[in-house]
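Enquirer: sharing a model that was predicted from the sequence below.
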Amino acid sequence: MDLYEFMKEGNPGRQQTRQPGIQHEMDPLPIEEFEHWKGSGKLRGKVALITGGDSGIGRAVAIAYAKEGADIAISYLDEQKDADYAKKRIEQEGVKCILYPGDISDAVFCDNLIDHVVQDFNKLDILVNNAARQEVQNDLTDITPEQLERTFRTNFFSYFYLTRAALPHLGKGNCIINTSSVTPYIGNPTLIDYTSTKGAIVAFTRSLAKGLASKGIRVNGVAPGPIWTPLIPATMPQETLGSFGTQTPLGRPGQPVDLIGSYVLLACDEAAYITGQFIHVNGGDYMSS
């Protein structure tokens, strides 16, 4: 499908009612891979853990990594049907995939997750911190303490917990890739707490990159713009869904498949001299602000 014609298909005004959203209920479905795109073994023999790998950006990255030869561990909350599809699709590439349901906002779960991944795969090479939540509020005073804590625990604390647990298992040549957003670079008045977590991720990534450089562990990130993922119909007002992403200079929402090149690059040996950096994939949104 032509990416510019995408939102004319289906019913993008149909809103979902729960976070983090269900991909198989979206209409139209996100585009997560190009059939013509073939891997070249860039990640053969690697093990990657991807949070939020059941759907959206995470699933697109998981499929791309599988095409490049990596075995995949997927962390997700409870979206079992989406996760089962991801596992089936990944295994079609001839690699191993294991699903790990649970709440990454909990520090104990994060510690146990890393332990289980290392036990099941015998190692960990790539950690992709990606899962997130957001809640739209028109005014700062509408953000409750409970919402603020919930957003930070999922979007930022989990990155800290998982990285802390993973570090004893990572070494020279391994990498951490964190998903931020365009929002801390341009601001978003209806996503103030979400935007704050994404700004914290930028600071965390750059600080950690300096701290781990001497160990040969690279730390980078990707800052997506408006991407058509389950989080959008699950959180955005229904009246905005039909025009989602059309404000970018490229005039369309991004698709999960638009992100895969950045995540593959940052995970492979071609990025051996890149650390502490963010790749911006936002249709020109940052440039135009």
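Expert: Arrived safely, thanks for sending. Residues are numbered from 1 along each chain as shown.

Enquirer: C-alpha only now, for contacts and for neighbours.
Expert: Noted.

Enquirer: now the strands for the protein?
Expert: In the chain, the segments counted as strands under DSSP state E are 47-51, 71-76, 97-101, 126-129, 175-179, 218-224, 278-281.

Enquirer: in the protein, which residue is closest to the centre?
Expert: Most central in the chain under C-alpha atoms, centre = their mean is residue 130, positioned 3.1 Å from the mean C-alpha point.

Enquirer: my read: that one touches residue 58, true?
Expert: Yes - if you go by C-alpha atoms under 8 Å, residue 130 and residue 58 touch, sitting 6.4 Å apart.

Enquirer: second structure for comparison follows:
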Amino acid sequence: MARDHVSPHAARAEATAGEQRRIQQHVDENERHGPASKKDGKARPAPTGERDYPTPPFPPQHLAKPGSEAEVQPRPQFDAPFYKGSEKLLGKVALITGGDSGIGRATAVLFAREGADIAIVYLDEHEDAEATRRAVEAEGRRCILIVGDVAEAAFCDHAVNATIQRFGKLDILVNNAAFQEHAERLEDLTEAHFDRTMKTNLYGYFFMAKAAAPHLPAGGTILNTGSVTAMRGSADLIDYSTTKGGIHAFTRALAAQLLPRGIRVNAVAPGPVWTPLNPADKPADRVSRFGGQTPMGRPAQPEEIAPAFVFLAAPSCSSYITGEILPVIGGYGGS
């Protein structure tokens, strides 16, 4: 099975994408005559990696939700050409939600480079998902695409069962799918908006973990994508910050519960990352300065976050690590 575009789950996923766009339109309408965005005039530090990653200002852009990586300019960098695999995940099977783009895509590619077969769960970004599948297969590993909404418990059961049916087992779950839409005033944060964020970011992680846990072997692992907003808060992301704080607590509590089974649970907490999530949230002028407030003076690229997931997934690297939150935020001391 290469993809799962036509199913009751696919129809529900399409409806959810439409709901996300309606929430986005509500926020956009409220901000048409709102206050000007904050300015960022900070000097940029020297490059720290093997690539000279792009820095703001970026082209102003505002994408329709859930956001397509194919439309982001400049394109997010996910292929990590200087990362050499060493069979850390050889023979493993990983299911990655939100794996079609951004951090999920970069993680899928590096997991494949380390020897894992991949199941990608995504909402309705079919072009992005196909590009991820091709990138995984270029690493010599197998990849299936599963379309649906992680806020639906029945779909999460379906996704786990489809993965096991195709690959015969499941070793790694990466909970990464997320909904983010800012609201500059509490009064503008509608119940539908708040509920959608909770359903995707918290219920989705819970449903996927509950579906996967009975199938994970001793030595298996669950990885959750947290956020710097869980630690610092974000004035215009009250709902999103709340869910990310919940994810950090969920990670630690679930780790304690699953440790007797030999299943480790950890989280990666990124700072700003150049993915479709933010151009599909913030106004175009703010997107152009995205990440400029960090000490690095730029957002991370997805390929800079994915090695943290490899580290926490590989027993050879992290067999004594569980219940931990690993921040990857571009340094401390930024505003």
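Expert: That came in fine, so what should we check first? Only a predicted model underlies this, so the values are computations on that prediction, with no experimental measurement involved.

Enquirer: so how far is residue 41 of structure 1 from the residue nearest to the centre of structure 1?
Expert: Applying C-alpha to C-alpha, to the nearest Å, the value for residue 130 of structure 1 to residue 41 of structure 1 is 23 Å.

Enquirer: can you map out the helices along structure 2?
Expert: 8-31, 102-113, 126-138, 153-167, 191-198, 204-212, 229-232, 238-258, 284-287, 302-313, 315-318 (DSSP state H).

Enquirer: for residue 60 of structure 2, find the nearest of those.
Expert: helix 284-287 (4.5 Å; C-alpha to C-alpha).

Enquirer: any idea what residue 153 of structure 1 aligns with in structure 2?
Expert: Per TM-score structural alignment, the equivalent position to residue 153 of structure 1 in structure 2 is residue 199.

Enquirer: how about that match, what does it touch?
Expert: residue 151 (C-alpha atoms under 8 Å, 6 or more residues apart in numbering).

Enquirer: structure 2: which residue goes with residue 126 of structure 1?
Expert: In structure 2, residue 126 of structure 1 lands on residue 172 (TM-score structural alignment).

Enquirer: how much space separates the alignment partner in structure 2 of residue 166 of structure 1 from residue 116 of structure 2?
Expert: If you follow residue 166 of structure 1 across to structure 2 using TM-score structural alignment, you land on residue 212. Distance from residue 212 of structure 2 to residue 116 of structure 2, counting by C-alpha to C-alpha: 17 Å.

Enquirer: out of those two, which sits in the busier spot?
Expert: residue 116 (27 against 23; other C-alpha atoms under 10 Å).

Enquirer: gap between the spatially closest residue to the more buried one that is not a sequence neighbour and residue 132 of structure 2?
Expert: Nearest residue to residue 116 of structure 2 in three dimensions, chain neighbours excluded: residue 92, at 4.7 Å (C-alpha to C-alpha, 6 or more residues apart in numbering). Going from residue 92 of structure 2 to residue 132 of structure 2 by C-alpha to C-alpha gives 18 Å.

Enquirer: does the match of residue 126 of structure 1 really touch residue 97, like I thought?
Expert: No - taking contacts as C-alpha under 8 Å, residue 172 of structure 2 lies outside contact range of residue 97: 11.3 Å.

Enquirer: and those two? which has more neighbours close in?
Expert: Neighbour count, other C-alpha under 10 Å: between residue 172 of structure 2 and residue 97, residue 97 has more, with 31 against 28.

Enquirer: that one -> structure 1?
Expert: With TM-score structural alignment as the criterion, residue 97 of structure 2 pairs with residue 51.

Enquirer: alignment lookup: residue 181 of structure 1 to structure 2.
Expert: So, by TM-score structural alignment, residue 181 of structure 1 is matched to residue 227.

Enquirer: how about the contacts made by its match?
Expert: Residue 227 of structure 2 touches 241, 244, 245, 268, 269, 270, 271, 327, counting by C-alpha under 8 Å, 6+ apart.

Enquirer: ok, now with 7 Å
Expert: Residues in contact with residue 227 of structure 2 (C-alpha atoms under 7 Å, 6 or more residues apart in numbering) are 244, 269, 270, 271.
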